[in-house]
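Chemist: can you look at this prediction? I've put the sequence above it.
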Amino acid sequence: MSQLTIDTVQDDTSLRAWTEVVDAVDVWGVTSFEDARYLREAQAGRVDYVLRREGVPVGAAFVRPRGGGSETPCAVAGIWVRPEHRRNGLGTRLHDTLSTHARGLGMRELEIEAYESQEDALCFLGNRGYQEVTRHTELVLELDDVPMPEVRPPPGITFITREGREDLLPGMYQVAREAIPDIPMDGEDEVGTFEDWRASDIDRPIHTPDLTFVALHGDEVVGYAVLQRAQRGVAFHSLTGVKRAWRGRGIASALKRAQIAGAKKAGFKRLVTENVVENAPIRHLNEKMGYRTLPGAIVFRGPLVGSTEPTRPR
């Protein structure tokens, strides 16, 4: 019988092993070592695990409390096992470990995301009582197939990047406080404090100032859009938000064109975005701009191992 060990990530060596597994298994392979290290430090209560078989890293997982001041008794988690090592109980071992830790935090459920294309993951979660909470469509724009867009902000609006402009952050936070709660979601989506928002949406290594576009009316921040620097020629859309009073004027679509232009200039080959299925306006905008729909992502919630409480119907 092969030797299996599950260790908590304690140093850069074990974190590199964790990152290599996630990068090999994840649909997009976007987890850089630098970003993984940042998240470990920034997300309070986060614990990462590496599963080794005969000393070789073949599985990875993490668990953390929900951010933003949420009181929901549900922890956020992730599980990855290399394909050639699946169906040997390794995912179950990691799930047991996450459940034990989450129960110690007073949690009753885990929230895990899986893609529609990941049949193994969907079966794994379904067999353990997980139920769908929300679903995102996945869209991709092949940047070599589209011309450089003309970026023309609406009258009275100017666009700048965040480079050297720390003074813009309070205004951007106010945009997030209006934009994020208005995203159609089945469940809560907390913005949290300014410090919470900054840690998750601004200071991550994948969120660089040169690819953060801010819409100004005079000195007022009325909208912004962020690109995430991924790997393998891929960039991801993060939040594109506009203050409620300024919506319907073409700011969001102009910010989207600024992102496309910025990604092309930076040498990226693909732009990827996720839209909540219920968010019809942004889905329509993306499709109008040439984004192609791919199999999407599903967020599940399910009971901890050994829980006597069934997952609430949704």
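Modeler: Nice, I can see it.
Chemist: please count neighbours and contacts with C-alpha atoms only from this point.
Modeler: Noted.
Chemist: now do the helices in the stretch 201-314 of the chain.
Modeler: Assigned by DSSP state H, counting those that start in this stretch, the helices in the stretch 201-314 of the chain fall at 251-265, 280-288.
Chemist: what's the most buried one of those helices?
Modeler: Per residue and on average, the most neighbours among the helices of the stretch 201-314 of the chain fall to helix 251-265, with a mean of 22 (mean count of other C-alpha atoms under 10 Å).
Chemist: that helix - contacts with which helices or strands?
Modeler: strand 212-217, strand 220-229, strand 234-242 (3 or more C-alpha pairs under 8 Å, 6 or more residues apart in numbering; DSSP states H and E).
Chemist: what helix or strand is Val140 on?
Modeler: According to DSSP states H and E, Val140 maps onto strand 131-142.
Chemist: got the angle for that strand vs helix 251-265?
Modeler: Relative orientation of strand 131-142 versus helix 251-265 (axes from the mean of the first three to the mean of the last three C-alpha atoms, to 10 degrees): 60 degrees.
Chemist: let's bring in a second one:
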Amino acid sequence: MTPTVRDFRPSDAKAVAELRRAVLPFLLSTPQGIAWEVATAPAAQRLRLFVAELDGRVVGAIRAVLLHDAGVPGQAAATPQVHPDHRGRGAGHALLTAAEDHLAAAGATRLYAWAVDGTGAPAFAERHGYRRTRQARFLRLDLKAAALPPLPTALPPGVRLHTGADVEADPRRLYEADAEAAADEPGDVPADALAYEDWLLRTWEHPHLDLDLTSVVTVDGEIASFTLAATDGRTRYSSAMTGTRRAFRGRGLARLAKTASLLRARDAGYTEAVTGNDAANAPMLAVNRAFGYRPCAGEWRYVRELRRD
């Protein structure tokens, strides 16, 4: 049977979450998170979430978006995900075609996708005209067994440690720190044009974000470093972003923020921590290795130029 591709419906949220957990077990995926991302997508993102059905069951999905937070226009992203039990029946090709057509019509000229290493995804991408650019790594930490370092008994002068809830009255300061840190992350498309209103929707108000587990480090009252903590509400914790503003780097503040966040996560009953880093992000990889994170999967970034008819 030929797969049917259609737009996501709210009733698909549970099926898409289960699909993503089957394809990408090292990422957070919940029905609430998926429904939120679709319902609150900024108009400039031109988001469409397509699903593929076989025999009345959702077996694949693809999230097609313009990278509207990039300073260079025309950048887009879409990665097909097909359940391992239903590959080889045309669902991936049908999903990718739908995403490419939508994004080309929306003005995209370059499309980025990810392909998990050690699967058929890299070969699939190359068959469809995509070329490999860079590598990223997913890492996992057993929170129950991890030998996490204790917090220092005394902080340096002027340094204070807070939770995300402590800055809830004025999240713009955290947005500014996040935007500065994200702009310096290695990658193909710098996220250097993210508006505050979009950050509020995508990050601060996202149902996965846990303000009590999020850590913020201030120096003389200025936000210097932070760890944004996301959870699935059950057992899994994810570092959504850890960063330090340029003027405060090299002082161990990111390690301090992440230490506090991981300790609180373990105390809250979370048993597994996951994160992802670009393979060229040596400073963050070193921090994560020191905590005991170990690689659990790798993926490659692919890109293809799109033509608009």
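Modeler: Right, received. Where do you want to start? On a predicted model such as this, the values are computed, not experimentally measured, just so you know.
Chemist: determine which of the helices and strands packed on helix 251-265 of the first structure approaches Thr158 of the first structure most closely.
Modeler: strand 212-217 (5.2 Å; C-alpha to C-alpha).
Chemist: check the mean deviation of that closest one from the second structure.
Modeler: Comparing strand 212-217 of the first structure with its match in the second structure after superposition yields a mean distance of 1.4 Å (mean C-alpha distance after the TM-score superposition for the first structure).
Chemist: could you do stretch 251-263 of the first structure as well?
Modeler: Looks like 1.2 Å for stretch 251-263 of the first structure (mean C-alpha distance after the TM-score superposition for the first structure).
Chemist: equivalent range in the second structure for that stretch?
Modeler: Mapping stretch 251-263 of the first structure onto the second structure (TM-score structural alignment) gives residues 253-265.
Chemist: in CSV, list the helices and strands packed on helix 251-265 of the first structure along with mean neighbour count and distance to Ala254 of the first structure.
Modeler: Converted to CSV, those look like this (neighbours: other C-alpha atoms under 10 Å; distance: least, C-alpha to C-alpha, whole Å):
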stretch, mean neighbour count, distance to Ala254 of the first structure
strand 212-217, 22, 9
strand 220-229, 24, 10
strand 234-242, 22, 11
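Chemist: nearest to Asn127 of the first structure, of the ones you listed?
Modeler: Nearest of those (C-alpha to C-alpha): strand 234-242, 31.2 Å.
Chemist: can you add distance to Ile157 of the first structure and give the helices and strands packed on helix 251-265 of the first structure back as TSV?
Modeler: Shown next, in TSV, are those (distance: least, C-alpha to C-alpha, whole Å):
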stretch	distance to Ile157 of the first structure
strand 212-217	5
strand 220-229	9
strand 234-242	12
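Chemist: compare these and give me the one nearest Asp120 of the first structure.
Modeler: Per C-alpha to C-alpha, nearest to Asp120 of the first structure of these: strand 234-242, 24.7 Å.
Chemist: contacts only, for the spatially most central residue of the second structure.
Modeler: Most central in the second structure under C-alpha atoms, centre = their mean is Ala240, positioned 6.5 Å from the mean C-alpha point. When contacts are counted by C-alpha atoms under 8 Å, 6 or more residues apart in numbering, Ala240 of the second structure touches Thr227, Leu228, Ala229, Ala230, Thr275.
Chemist: excluding chain neighbours, what is closest to the fourth one?
Modeler: Counting by C-alpha to C-alpha, 6 or more residues apart in numbering, Ala230 of the second structure lies nearest to Leu209, which is 4.3 Å off, once chain neighbours are set aside.
Chemist: what sits against the residue nearest to Tyr130 of the first structure when sequence neighbours are not counted?
Modeler: Distances taken as C-alpha to C-alpha, 6+ apart place Gly302 nearest to Tyr130 of the first structure, at 3.9 Å, with adjacent residues excluded. The neighbourhood of Gly302 of the first structure, defined by C-alpha under 8 Å, 6+ apart, consists of Glu109, Leu110, Glu111, Leu125, Arg128, Gly129, Tyr130, Gln131, Thr311.
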